[in-house]
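Q: After the sequence you'll find the predicted model.
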Amino acid sequence: MAAGPERRPGGVGGAGGGLPGIDHKKEPAANLRAAGRFWVLGHRPDPGGLESDLAAFGLDIRPESLFREDDKEFEVLPENWEALTVFLKCATQWRYAGMAGVQTGLDYSAVDVVLKFSQVDAPGQIFEQIQIIEAGAIEGFAERQDRQ
């Protein structure tokens, strides 16, 4: 197994950040949660509350416009890669609620089918990791909704 984070092409993989106060490069669960959030938003978290700082000075600037190009990449730990690939196969399997169509979580019966067809070695462990990614994605959905 590789010693450091693995770079993968195609949207998820790269140099990225994570959850504030947590070194996601060393914490697999934090890396999974941050991956879910990154999947939704396409960039790392607002560093240090930049958006609220700009607003306090009366500046109407979206923090995304200030992000560097490497903020738009995300590093996935090797031990999380299998769970992330299965999660991405489930990307169309969200449950929605309310008139606004808010994503409330993955359809676990569909996730089960994807797990079976993916023939992973430890489906129970992968499912638990997918739930962590899902929690990060739901945080990202909420953040995106708050900005609209």
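A: Everything's here; your move. Numbers count the residues shown, from 1 in each chain.
Q: C-alpha only now, for contacts and for neighbours.
A: Will do.
Q: Distance of Phe117 relative to Pro123?
A: Distance, Phe117 to Pro123, by CA to CA, to the nearest Å: 11 Å.
Q: Can you classify Asp121 by secondary structure?
A: coil (DSSP: H, G, I helix; E, B strand; the rest coil).
Q: on that earlier part again, which one's more surrounded, Phe117 and Pro123?
A: Ranked by neighbour count (other CA atoms under 10 Å), Phe117 and Pro123 place Pro123 first, with 15 against 10.
Q: That one contacts Leu115, doesn't it?
A: Yes. In this structure Pro123 lies within contact range of Leu115 using CA atoms under 8 Å: 6.4 Å.
Q: So which bits of stretch 117-130 are buried?
A: By neighbour count with 16 or more other CA atoms under 10 Å, stretch 117-130 contains the buried residues 126-127, 129-130.
Q: this is the other structure I want to compare:
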Amino acid sequence: MVVDAGVADALAAFGAHQDDVKAAREQAPEPAFEVYEENWEAVQVFSALSTQWRMSAFSGFGTARLVHTGLDYGAIEPVYRLIGIRRDRRAAIFQQIRVMEEAALDALLPE
């Protein structure tokens, strides 16, 4: 796990042990990545939807787990409006979001 400067500052503010704060500050940040201009709006919307994942709980024989099942599509339209996405771009961006959602589900689903 990579801890950014904000998390390290929060650790210090909440009185974490100095060694822990130092270790957090020494962690290398994740490498930056490029987003093509034509994908930027979709990335912004997908990022804004990061708390809108639907999850299902499964249990049996003393074990339980939560599984991501997809984004809450009902949250997309308000995000479009709040970010200022033009109406004529929304359908295309939705298709881009679905591609990112599918890739995220592949990474999030347990093996």
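A: Perfect, I can see it now. Just so we're clear, the structure is a prediction, and the values are computed from it rather than from any experiment.
Q: Mind putting the buried residues of stretch 117-130 of the first structure into CSV with distance to Met99 of the first structure and secondary structure?
A: Formatted as CSV, these follow (distance: CA to CA, whole Å; DSSP: H, G, I helix; E, B strand; the rest coil):
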residue, distance to Met99 of the first structure, secondary structure
Ile126, 32, helix
Phe127, 29, helix
Gln129, 30, helix
Ile130, 26, helix
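Q: With distance to Thr92 of the first structure as added columns, please give those residues in TSV.
A: Shown next, in TSV, are those (distance: CA to CA, whole Å):
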residue	distance to Thr92 of the first structure
Ile126	18
Phe127	16
Gln129	18
Ile130	14
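Q: just the residues you listed now: which is nearest Gly42 of the first structure?
A: Ile130 (18.3 Å; CA to CA).
Q: Tell me which residues touch the closest one, please.
A: Counting by CA atoms under 8 Å, 6 or more residues apart in numbering, Ile130 of the first structure makes contact with 32, 83-84, 86-87.
Q: Recalculate using a threshold of 6 Å.
A: 83, 87 (CA atoms under 6 Å, 6 or more residues apart in numbering).
Q: mind checking how far it is from Ala122 of the first structure?
A: In this view, Ile130 of the first structure and Ala122 of the first structure are 12 Å apart by CA to CA.
Q: cool, Ala110 of the first structure as well?
A: Taken as CA to CA, the span from Ala110 of the first structure to Ala122 of the first structure is 17 Å.
Q: same question, Leu88 of the first structure
A: 17 Å.
Q: show me where the second structure has helices.
A: Secondary structure of the second structure (DSSP state H): helices located at 5-13, 18-26, 40-48, 76-83, 87-108.
Q: So which bit of the first structure is the first one matched to?
A: With TM-score structural alignment applied, helix 5-13 of the second structure matches no range in the first structure.
Q: Report how many residues lie close to Ala83 of the first structure.
A: As a burial measure, Ala83 of the first structure scores 24 neighbours (other CA under 10 Å).
Q: Quick one: map it onto the second structure.
A: Checking TM-score structural alignment: Ala83 of the first structure goes with Ala42.
Q: Not counting sequence-adjacent ones, nearest residue to that match?
A: Of all residues not flanking Ala42 of the second structure in the chain, Ile93 sits nearest, at 5.3 Å (CA to CA, 6 or more residues apart in numbering).
Q: That neighbour is in contact with Trp40, isn't it?
A: No. In this structure, Ile93 of the second structure is not within contact of Trp40 by CA atoms under 6 Å, at 9.7 Å.
Q: What separation is there between Leu50 of the first structure and Pro123 of the first structure?
A: Counting by CA to CA, the gap from Leu50 of the first structure to Pro123 of the first structure is 39 Å.
Q: before we move on, the earlier item: okay, the helices of the second structure, which one's buried deepest?
A: helix 40-48 (a mean of 18; mean count of other CA atoms under 10 Å).
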